[in-house]
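**Q** Provided below are the primary sequence and the corresponding predicted coordinates.
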Amino acid sequence: MLARLRRSAVLLTGALIPVTLLVGQPAASASAADPMSAAFARAATTYEVPRDLLVSLAYAETHLDGHDGKPSASGGYGVMHLVTSRTLERAATVTKQPVSALKSDDAANIAGGAAVLRAYADELGLSAAARKDAGKWYEAVAKYGNASSADVARLYADTVYDLLTEGVRATTPGGENVTVQPRAVQPDRGAYAKAKDLDNPNTLAASTDYPSAVWVPAHSSNYAVSSRPTSDAIDRIVIHVAQGSYAGTISWFQNGPRANPTSSHYVVRSSDGAVTQMVREKDRAFHAGDYNRRSVGIEHEGFVNNASWFTDAMYRSSAALTRNIADRYGIPKDRTHIVGHNQVPGADHTDPGGFWDWTKYMGYVTGGSGGTPNPHTAESVCGSGFKVIDSAALGTAGTVYLLYNTATSNNCVATIKKTSVGTASAVSAYLEVQGKTRVTDTGNFAYYAGPVKAAAADKCVKWGGKAGTSVYDSGFEHCT
């Protein structure tokens, strides 16, 4: 039978967008072989959303795993994480799809996410020309994240745009490969340009307990003010998996009051191991039932049934945090005192789940390297005569160094990786001598970025770099 063409329309914020639907047509062979890629392509065309932006957003939320229609901790469903009482119902209204399909069918869910994103773009007044520029969708992406504050909305959107810039290579639960090629995108942050950059610790108040964390307080209803360890001894560390994204978890803990108050002391990001503290260790976070009084809780971005979230960077960073907590409170570094949420008496949770590698994790906690050391140093990269005069940690992913050669009056900048050593990943280094053009070395490198050298006698310099999604930017300094 010949396919029947049916002209329909989608209503988005008062505008009718014509859509051509094929009824009764067998799927093309490419669609049959790559159903999720085809769904992203269809949704992008139907709602005029950049396809790569749509994939990057979905990957940031779920790693393209719909979790068989089961909700995240914050009530989000499917590949696009459509959230109950927010984006889920709006997607149903716009697409005319039943909520049950939006929850469990990947293609319907992807179309629903695209429809909501387009509706936000229309509300923001994006023209047809602007919609072709992925950078112009920034505010719509930030709104899609349903963040509890402008700062967390920026964190959410920045994560999506980092993925868009660096590229995505994902394998779906069905074994399909979905990719986004790296591309240069300049995000137009609009009103969010004034929000705090939660990825830049230089702009934030320091964490009260762990120097490597940034401080983003949970809502006061989600924890109990206390005076530990005076009031209650701290003798346990509880490992959690958030069943959600990094930004989404931070937003969830900032949200309140609600019927089921929830928080943890720390949240750790998958991609680079960045750490956010949300409850002071002296206070009781609501994370582990009977263990709330005696423990510190660490949430990890991801889902228990998808091992792709559990990166080496996350393990290393979390283990360093656990080791620091254990040392300060005299907690033994063993599996009796460092436990999963599922081990807490009376717990009905399964996290961190079977994909969590306890052997690797505890090896890092007790001081084992657990990975390939970087054979290069900043001095070896920059060459003879250069000595380190400054450095800045890039989360746990690496360190950027500023060096100086007294014989030549040259500066040099190099970024040395600490994670994914030997595997090409995004890393950069730059040096800017005052009054001259900035020079940057950036790309996917196995061991380091740089060397970036320039003569800077009696000149101030800016320097910095990036590893994963952690960035350091200095001001003009080292002027003599």
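**A** Yep, that arrived.
**Q** C-alpha from now on. contacts and neighbour counts both.
**A** OK.
**Q** what about the nearest residue to residue 116 once chain neighbours are set aside, neighbour count?
**A** Closest residue in space to residue 116, ignoring its immediate chain neighbours: residue 91 at 5.7 Å, by Cα to Cα, 6 or more residues apart in numbering. Other residues near residue 91 come to 27 when the count uses other Cα atoms under 10 Å.
**Q** for residue 91, give me its contacts.
**A** Neighbouring residues of residue 91 by Cα atoms under 8 Å, 6 or more residues apart in numbering: 82, 97, 102, 112, 113, 115, 116.
**Q** surely it is in a strand?
**A** No - counting by DSSP: H, G, I helix; E, B strand; the rest coil, one finds residue 91 to be helix, located in no strand.
**Q** adding another structure so you can compare the two:
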Amino acid sequence: MLLPLLGAAPAPGVAPAADSADSALQAAFATASAEYGVPQSVLLGVAYLQSRWDGHGGAPSVTGGYGPMHLTDARTALADAPHHSAGTEDPRGDSARPALLPTAAPPPAGLPARLSTLPRAAELTGLSPERLRTDPAANVAGGAALLAAAQRELGAPASGDPARWYGAVARFSGADDSATAAVYADDVFEVIRSGQRRVTDSGQRVALAARPALAPDTGQVRALGLRDASADGTECPATVSCEWIPAPYEQFGDGDYGNHDLGGRPRTQRIEYIVVHDTEGRWEGVLDMVQDPTYVSWNYSLRSTDGHIAQHVKAKDVAWHAGNWYINSGSIGLEHEGFLAAPDAWYTEAMYRSSARLVRYLADRYDIPLDRQHILGHDNVPGPTAATVPGMHTDPGPYWDWAHYFALLGRPFKPTAKAGAGMVTILPEYARNRPEFTGCATKGEPCPVHGSSAVRLRTGPGTSYPLVKDVGLRPGGGPSTIDVNDIGSRVSTGQQYAVAGRDGEWTAIWYLGQKAWFHDPADARVAVPAKGKVVSARAGLESVPVYGRAYPEASAYPAGVPAQGVVPLPYALPAGQRYVVGGVVRGAYYYAVSFDAAGHRVVTGKDRYYAIQFGHRVAYVKASDVEVRPSSRR
């Protein structure tokens, strides 16, 4: 019903669409612009900030948003289990204290308006919800109708000047506070000023010509009547919207307390890592969880629809989020609104950008390297002991776009060595890389086809070879699977590994103590050459132990602080194999098992460890057990 207007002339600042099948989406923006009186550049800018113009094959986002305009219909997107009570992972991850397996209250009833924009778009356009979900052109029309309605509600004319639409764009964000709405609108207009051009996940060529002189009326946000969310007390960059919603440090029950520990970082111990999570719950319920003293904590939450940030735990203090006390003690945890119940779902550009700004700010403030051995997914955090390995969490999963995320961080992945180097960086093209997964909705059932950061590993150079095994995940030696939560036989974008061999279109790497092969054809490369440092077993040793935490030697513990066992994981690093080094650390343990912080101690030993990329997760080896050499040396 939208096609008769395809001949409409493009507005100033919008690239004209070619008359071909791969320009249908560009034409849909022109059609919707003419139908609803919204400037094309505004439609294109909003859609880019929501989805980068991708349609995702009609699949919903992590908050039930559909299509290029991210029209939300989140009624079916609610997870059955909250994040930290799913599985057997102890979020605190400290064997000096009883395992913490909290149970959260059910999510609140009802949906906020920002998660129900698709039904409203259906009312405005007369199009069916199903069509708005699955037809990109209809979806764009729905977004245009919402913007036009917002403009009318503000009493503003349906102007052809994009500068007059700042308030409507801010309203479209769905934000409930003025700061978030303004940051969202600022981002949209920055997209319009800078211009964008890309090929979408369905092969559509879409372009937005730059309008560098565009200056919108930012004062329009005051007419929205939104609440003021103060950033006072937060540790956030000025380029994001952020508010302080503190996690409680309270004592309760029989001497128990929650839901984090007071500390003195970085004075008392370095902050080495930032851990990326998804929440497994929607925003309102997640905020209820982190404010419950009987639950667990993380440092920041990020909202999907508009990128708004809430800080809960100061960087100096230790949140309970990663399932490994050593990592918790040296990390900051970021929870991104999302659902593992639908792990094929996608994340909005607004949240990616907000998260990247926060991570850049934290990395600069605490001198954290911007690489995949320091910016970790929860699925990259090692189990602290052998018993904990099978229960560790697997978020944000294979559909988090690490390549795009690091491009936003200003550290895009790229070749750093010549072809044939002894080390590689995993770097598939996200949209084209579509490995099969099962278990997204029903165990054993195929997941929807979707771009991915993951690359699968086999025991030999061909698809007839079985997947490599993970003896930590399956102590009995069972086979790996293609289940979306099974990380035993896959690597991810940005991770680096030492090359173990090459055979035609196949490359082998050292992985979990074995040789693992991935398909790397010339016309669809999934890895690029790299250089760095690698470790191997010291001469004379048949193998060396691998650890999930870098704890100090027993003699380092003072009186009154029980020595923690330095217990290896069920893996080994055999002689002749090489693993990429992420850094060197001294053994350290933060003793904090009581509410009274006066008894807390940071124990630092003499033993040094190398952090290495060992499998899908990072791990540690003692410096005394290994030799370090350049990756170019074979």
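**A** Arrived safely, thanks for sending. Just so you know, these numbers come straight off a predicted model, no measurement behind them.
**Q** so what number do they get for TM-score?
**A** The TM-score (TM-score structural alignment, normalised by the length of the first structure) is 0.51; 320 aligned residues with a Cα RMSD of 5.5 Å.
**Q** redo the contacts of residue 91 of the first structure as JSON lines? Include secondary structure, distance to residue 449 of the first structure and neighbour count.
**A** As requested, the contacts of residue 91 of the first structure are exported to JSON lines (DSSP: H, G, I helix; E, B strand; the rest coil; distance: Cα to Cα, whole Å; neighbours: other Cα atoms under 10 Å):
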{"residue": "82", "secondary structure": "strand", "distance to residue 449 of the first structure": "38", "neighbour count": "29"}
{"residue": "97", "secondary structure": "coil", "distance to residue 449 of the first structure": "48", "neighbour count": "16"}
{"residue": "102", "secondary structure": "helix", "distance to residue 449 of the first structure": "44", "neighbour count": "28"}
{"residue": "112", "secondary structure": "helix", "distance to residue 449 of the first structure": "40", "neighbour count": "32"}
{"residue": "113", "secondary structure": "helix", "distance to residue 449 of the first structure": "37", "neighbour count": "28"}
{"residue": "115", "secondary structure": "helix", "distance to residue 449 of the first structure": "40", "neighbour count": "28"}
{"residue": "116", "secondary structure": "helix", "distance to residue 449 of the first structure": "39", "neighbour count": "27"}
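**Q** I'd like to know which of these is nearest to residue 210 of the first structure.
**A** Among the contacts of residue 91 of the first structure, residue 82 lies closest to residue 210 of the first structure (Cα to Cα), at 33.8 Å.
**Q** trace the closest one over to the second structure, please.
**A** With TM-score structural alignment defining the correspondence, residue 82 of the first structure maps onto residue 71 in the second structure.
**Q** how close does its match sit to residue 344 of the second structure?
**A** Distance of residue 71 of the second structure to residue 344 of the second structure, computed by Cα to Cα, to the nearest Å: 17 Å.
**Q** residue 401 of the second structure too?
**A** Applying Cα to Cα, the value for residue 401 of the second structure to residue 344 of the second structure is 12 Å.
**Q** with neighbour numbers in mind, choose between those two.
**A** Shown here are residue 401 of the second structure and residue 344; by other Cα under 10 Å, residue 344 has more neighbours (28 against 22).
**Q** is the more buried one in a helix, a strand, or coil?
**A** Secondary structure for residue 344 of the second structure, judged by three-state DSSP, is coil.
**Q** need the counterpart of the residue nearest to residue 116 of the first structure in the second structure.
**A** Superposed on the second structure with TM-score structural alignment, residue 91 of the first structure falls opposite residue 121.
**Q** as CSV, the contacts of residue 91 of the first structure with distance to residue 331 of the first structure would be great.
**A** Converted to CSV, the contacts of residue 91 of the first structure look like this (distance: Cα to Cα, whole Å):
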residue, distance to residue 331 of the first structure
82, 40
97, 52
102, 46
112, 48
113, 45
115, 50
116, 48
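**Q** what's the closest of the residues you listed to residue 215 of the first structure?
**A** Distance to residue 215 of the first structure across those (Cα to Cα) is lowest for residue 82, with 27.9 Å.
**Q** re earlier: so the match of residue 82 of the first structure sits against residue 140, correct?
**A** No - taking Cα atoms under 8 Å as the definition, residue 71 of the second structure is not a contact partner of residue 140, at 9.1 Å.
**Q** what residues are up against residue 195 of the second structure?
**A** Residue 195 of the second structure makes contact with 207, 208, 209, 210, 211 under the criterion Cα under 8 Å, 6+ apart.
**Q** ok, the aligned partner of the second one in the first structure to residue 57 of the first structure distance?
**A** To tie it back to what came earlier, the one meant is residue 208 of the second structure. With TM-score structural alignment as the criterion, residue 208 of the second structure lines up with residue 180 in the first structure. Distance of residue 180 of the first structure to residue 57 of the first structure, computed by Cα to Cα: 11 Å.
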